[in-house]
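Engineer: Would you be able to build a 3D model of this:
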Amino acid sequence: MWIFIVTGVLMVFGYLILNRRQNHWTRKGVPQLKPTFIFGNFWPLIVRKLSSPELVQRMYNSGKDLRYFGIYQFLRPALMLRDPELIKQITVKDFEHFLDHVGFIDPEADPLFGKNLFALRGMQWREMRSTLSPSFTSNKMKYMFSLMSQNGEQFVNHFLQKNEDVIEVEMKDVTSRFANDVIASTVFGFECDSLKETHNEFYTLGKVATDFTNLRTVLVFMGNIVLPKLLKFFKVGFFPKKMTSFFERIIKENIESREKHGVKRSDMIELLLEARKNKHNDDDHGDLPDTGFATVEESEIGKNQKLRKCELTDEDITAQAFVFFFAGFETVSSLSCFIAYELAVNQEIQEKLRNEVDATNEKCSEQITYEALTTMKYMDMVVSETLRKWPNAIATDRICTKSYTIEPKTPDEKPVHLNKGDMVFIPVYGIQRDPQYYPEPERFDPERFSDENKKKIKPYTFFPFGSGPRNCIGSRFALMEVKLLFYNILSNFEIIATEKTQIPIRFSKKAINMASEKGFWLGLQRRVKTAVGLQCQGPRENSCLLSTNSLEHQMSKFWELEGMDNNVNFTTDDEACEISFVTTTKRDPDGRFLVALPVKTRPLDIGQSKRTAINQFKSLEATAVREYTGLFPNHRLLDQHVFRRLLHPAKEDGSFQPMRKAVLGLHGLYA
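Structural biologist: Down below sits the predicted model:
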């Protein structure tokens, strides 16, 4: 009997205590969203009724016309900020009162994560930020550009080798492999080809580290919000021991090898080793263009040389390299997926970006440079609009490190006193989709970020890489990586929707980050850039190379002219066609494929043709030379290139389109 009474009293007492905690903001005179008992405002996320971005959007919209209001992460109160001026005040002007992020992982339980720049606090963070900052300047990005560029070429070459006109891919899978290889090369100092070696250990462990649908990851994440002291007591780390041991080993072996053999490489490990030896050069003097509008500006803390650590341990270097891997793997692959999706469903935008890619190719003779990439305005507009509509950081936070008061600005407000340890929550996703700041926020419109329009963007309503001194140090790196990827993709492919493409995107309710419910299935359709050889027999023999699309109209007209059909001998022997295709294909001195598409198998007897056909043939030759030399002034024309066989034309009706389609599908060799 007494047991039931005591139990009942304890339950009532416990309920009153917990209920009091969930009225924290009401007692302070701050409007708050009604919480669910124990679970706070995150109940829809727990029961998978809403995805993370949908929950943030709903909470943000619930506080309409308010500068701030209270929410609860389970039992923990947090103040959600809606007003851009207040966000600036807390993250920039009064940063000294909000120095840290919410504690996520105890350094003793997981040194690899607990000692990285994101997790560090106070003076430790100041010292590390100042130490690492010189490694992320524009000049240092150019330092790593060539390594990253090689990864971009490796990525597209993998798909160019496939004998398919349209290659259906799950973009999250392939772009995460690209991001993995870039990080392996530019951060850890070794080469990797994850598209070819699909189960390599580096990629496999990286995928586990960034799998936010994994039950263990979700439980540890939630546990650190609800019961952080309990997880600290049992020393529960965020990552499995096998993973941390792997990264510790490869960094240690890498450093030992470099120091033993005097190896120098243009990568992040080299820059961190320079920082350890205090040999950093502050060489960013504004002489190089930045990597984009979304690039964050380093604060005075990052530039303060007096704060720099004199000694970085191997553990420090490993922790920074790992978080760079952890953040870069997910951030770049996720951003790339949303860019690819938007280009696939907005073909006019893709065409405009593709034209800029082609124009850039011509200017730099198809050898992209850091300067050329960073001056691609429309590319930056597309990337910026993607970051607005689909920010990787759905929300960010700050912890009050010194007592602080938010003064009232409206008649309904009262002074809000925040104590040390109180949390503020910044709903990035909600703000960047607020029609007050971005009309028709669901519409993908890169013109928002044109030179004229980006000046109109209200400050502190666009911060995909965070705000203030604790912004993302790797924004330049991420932007350069993504732009290089799409420069390479669009140089060779068109991105199209397929039957498996989910339109519109629906968010996964299983993930704690922003992910598509059914993945990102899209098609890579080869661009018809194959060089076409035209053998011109008659008063003047000549041949040249040009884009197939440039002369498709003239070519079709040529075939249709009366009197020409009898002078063209088609072959339907597939084996002979394949042999001929291989033997008439080679590379020019610049490494471009010269794919010969023969016009006929025997000399054309012009005397048997009508005068209109002869004139059209001559006009075609002249147009070919003029257009090719105009497009590629640095390329030489190949004279007297004799073709022996016409490749399988699909049907003998003289039309150009079926012939082109059949020939291009034979071996997938493209310029």
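Engineer: going forward, measure contacts between C-alpha atoms and count neighbours the same way
Structural biologist: Fine.
Engineer: From Asn157, how far off is Thr198?
Structural biologist: In this structure, Thr198 and Asn157 are 16 Å apart, going by Cα to Cα, to the nearest Å.
Engineer: Between these two, tell me which one has more neighbours.
Structural biologist: Asn157 (14 against 11; other Cα atoms under 10 Å).
Engineer: Report the separation between the more buried one and Ile317.
Structural biologist: Distance, Asn157 to Ile317, by Cα to Cα: 33 Å.
Engineer: Same check on Arg527?
Structural biologist: Counting by Cα to Cα - Arg527 and Ile317 are separated by 43 Å.
Engineer: before we move on, what about Asn361?
Structural biologist: Counting by Cα to Cα - Asn361 and Ile317 are separated by 38 Å.
Engineer: can you give me how far the helix or strand harbouring Lys352 is from the chain middle?
Structural biologist: Here Lys352, judged by DSSP states H and E, is contained in helix 347-363. Between the centre of helix 347-363 and the centre of its chain there are 18 Å (Cα atoms, centre = their mean, to the nearest Å).
Engineer: To compare against the first, here's the next sequence to fold:
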Amino acid sequence: MFSFSDFLIHLPLLIFVWLPILIYCSSLYINSYWKRKNITFIPAKPIVGNLLECLLFRKSVAELFSNMYNDPRSMRKSFVGFQIFYKPTLLIRDPELIKRILVKDFPSFSNRHAASDMHSDLLGGSNLFLLPNPAWKILRARLTPFFTSGKMKQMFHLMKKIGNELNDTMISRKIDDKAKTISVEIKDILAEFATDVIASCAFGIEANSLKNPNSDFRKAGKKIFEFKWSRAIEFFSIFFLPEIVPFFKFKVFSKDSGKFLRDSINHIIGEREKSKAVRNDLIDTLINLKNEDKFKQLSASDLVFQGDAIVAQAAVFFTAGYETSSNAMSFGLYELAFKPEMQKRLREEIKETLRESKGEITFENVHGMVYLNMIVQEMLRMYPPLPFLDRKCTENKGYSLQPFGDFVVPYGMPVMIPVFAIQRDPKYWPNPGKFDPERFSAENKDKIVPYAYLPLGAGPHNCIGERFGILQSKIGLINFFKNHSVRPSEKTPRVLKFEPKALVIQFQGSFHLDVIRDPINFN
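Structural biologist: Okay, the predicted model is just below:
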């Protein structure tokens, strides 16, 4: 008879020999899912699926999805299968199918696959980006009034003020009198500008990052997007393996960043409530939501705007707003540094526009700068802030992909839309690796294939702060170029490498540009 003592004797054999064999064999069976379904797939590794290169930080997520998108097996397919660890996942390639998932049949894919744990991480899990339906829909409707065109006009003068400070900061930099140049780590100064804009427009405070690069808000922003190994593992888990997030208590914001954001935002809200001042900014919006929900009871399908649930909305707006805009502007300056003719044309447009308005930047003339708009759109095509969009099937009965293929997406299956890869597909973008704003000219913009351009998402789940981010970027570029131009320096990389530990599109390391003092004469 097999006794308990016999079991203990054989336990090491079970743990170290048979258990790994069982896990390995199970993984092989899971990895055969797409073959059994007769769906074209990208072969996966046991246990880790198709993520090995990312898990070892050899490739960025943008590169990983691009490789699968451009795999010979994927060509001419509307979708292909791959594995995220043990989970069969779909990579969507066809713009028409993307339209169905993001817009037409949005209710069948209304949640992101990424998630944080609402119990251990209310600050990270209850923000608009990660919150699941139906609470997301309610929150989106309640926050939308803050992002209207009318609100942008109200905030414009605040952005303009920070834009002037960017111009003043650049002018105050010591230059080489002979060459009239300064070497600038370009991402830093643009991140300082974006931090000050967010702090002013959203929170009603002066962060003064341009004047003091070591300001508390700037340091907090740096920490949030400083992808060290431990933080990279947390973010990868939240986006690709959210099931383990509650177990390990992973958080969207690190302990230090979370404390800073919580303390700062609660202090700002408290001071605003005491003074009863009205600035029509995000803090006013959040205070109104807080007052409306003061006596509301928590339910499973809703979100009560008290405590961290309030702070979460301001925190995600701060982090997303400054990182996406500063990255986009940095990539734009990098590309323009190698293209003096484009830079000259942009500066001529700025000159003519400001000459007509006697040097005054207005809401109307910013939107009237056609070439500037083309530049920004091309920046976002080549360098979308997030290289992919994630959704999961929320249709209980599954979702048929007919006529694109004979497959029913089961409830809960993740689907990934490789934005970076689609926006660099020569099928939709001739010579896609070339920075070419003419793609977005009046003559050419009608040639753009719908849903092959998704830098800020599409459909009900698109970026709620799209207007804000684009306006902020335009004001930054105007104020940078009205007194300066850029060119590559000896330290400027000729080929950009993306940071493999970052989920967002972020260049690896730092890069400098030579900034030339070259004031535009508006007279």
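Engineer: ok, back up a step: out of Asn361 and Ile317 of structure 1, which sits in the more crowded spot?
Structural biologist: A side-by-side neighbour count of Asn361 of structure 1 and Ile317, using other Cα under 10 Å, places Ile317 first with 23 against 18.
Engineer: what's the matching residue for that one over in structure 2?
Structural biologist: Mapped onto structure 2 by TM-score structural alignment, Ile317 of structure 1 lines up with Ile310.
Engineer: For Tyr60 of structure 1, grab the count of nearby residues.
Structural biologist: Using other Cα under 10 Å, Tyr60 of structure 1 has 23 neighbouring residues.
Engineer: That one pairs with which position in structure 2?
Structural biologist: Under TM-score structural alignment, Tyr60 of structure 1 pairs with Tyr69 in structure 2.
Engineer: Name all residues that make contact with Lys290 of structure 2.
Structural biologist: Phe305, Gln306, Ile310 (Cα atoms under 8 Å, 6 or more residues apart in numbering).
Engineer: Give me the residues contacting the helix holding Lys352 of structure 1.
Structural biologist: Contacts of helix 347-363 of structure 1 (Cα under 8 Å, 6+ apart): 343-344, 366-368, 372, 376, 378-379, 487, 490-491, 631-632.
Engineer: The contacts of Lys290 of structure 2 in helices, which ones?
Structural biologist: Counting by DSSP state H, the contacts of Lys290 of structure 2 place Ile310 in helices.
Engineer: Return the member of the contacts of Lys290 of structure 2 nearest to Gly150 of structure 2.
Structural biologist: Among these, Ile310 lies closest to Gly150 of structure 2 (Cα to Cα), at 23.3 Å.
Engineer: hmm, back to that, quick check: next helix or strand after the helix holding Lys352 of structure 1?
Structural biologist: Using DSSP H and E, the helix or strand that follows helix 347-363 of structure 1 towards the C-terminus is helix 370-374.
Engineer: what stretch of structure 2 lies opposite that next one in the alignment?
Structural biologist: Helix 370-374 of structure 1 maps onto residues 363-367 of structure 2, going by TM-score structural alignment.
Engineer: before we move on, what about stretch 129-149 of structure 1?
Structural biologist: Aligned using TM-score structural alignment, stretch 129-149 of structure 1 spans residues 140-160 in structure 2.
Engineer: which residues of the stretch 151-300 of structure 2 fall in helices?
Structural biologist: Under the criterion DSSP state H, counting those that start in this stretch, the stretch 151-300 of structure 2 contains helices at 186-203, 216-224, 229-240, 245-248, 255-275, 282-292.
Engineer: how close does the shortest one sit to structure 1?
Structural biologist: Read that as helix 245-248 of structure 2. With the two structures superposed, helix 245-248 of structure 2 lies on average 2.8 Å from its match in structure 1, counting by mean Cα distance after the TM-score superposition for structure 1.
Engineer: The third one now?
Structural biologist: Superposed on structure 1, helix 229-240 of structure 2 shows a mean distance of 2.7 Å to its aligned residues (mean Cα distance after the TM-score superposition for structure 1).
Engineer: Tell me the buried residues in that helix?
Structural biologist: For helix 229-240 of structure 2, the neighbour count (16 or more other Cα atoms under 10 Å) marks Arg231, Ala232, Glu234, Phe235, Phe236, Ser237, Ile238, Phe239, Phe240 as buried.
Engineer: residue range for stretch 344-353 of structure 1 in structure 2?
Structural biologist: Using TM-score structural alignment, stretch 344-353 of structure 1 pairs with 337-346 in structure 2.
Engineer: What residues of the matching stretch count as buried?
Structural biologist: By 16+ other Cα under 10 Å, the buried positions in stretch 337-346 of structure 2 come out as Ala337, Met342, Gln343, Leu346.
Engineer: And the last one, how far from Pro519 of structure 2?
Structural biologist: Leu346 of structure 2 is 14 Å from Pro519 of structure 2, where distance means Cα to Cα.
Engineer: swap in the third one?
Structural biologist: Using Cα to Cα, one obtains 14 Å as the distance from Gln343 of structure 2 to Pro519 of structure 2.
Engineer: What of the second one?
Structural biologist: Distance from Met342 of structure 2 to Pro519 of structure 2, counting by Cα to Cα: 17 Å.
Engineer: mean distance, the host helix or strand of Leu64 of structure 2 to its aligned residues in structure 1?
Structural biologist: Here Leu64 of structure 2 is covered by helix 61-69, with elements defined by DSSP H and E. Mean deviation of helix 61-69 of structure 2 relative to structure 1 after superposition (mean Cα distance after the TM-score superposition for structure 1): 1.4 Å.
Engineer: buried residues in stretch 24-44 of structure 1?
Structural biologist: For stretch 24-44 of structure 1, by 16+ other Cα under 10 Å, it's 24-25, 30-33, 35-36, 38-44.
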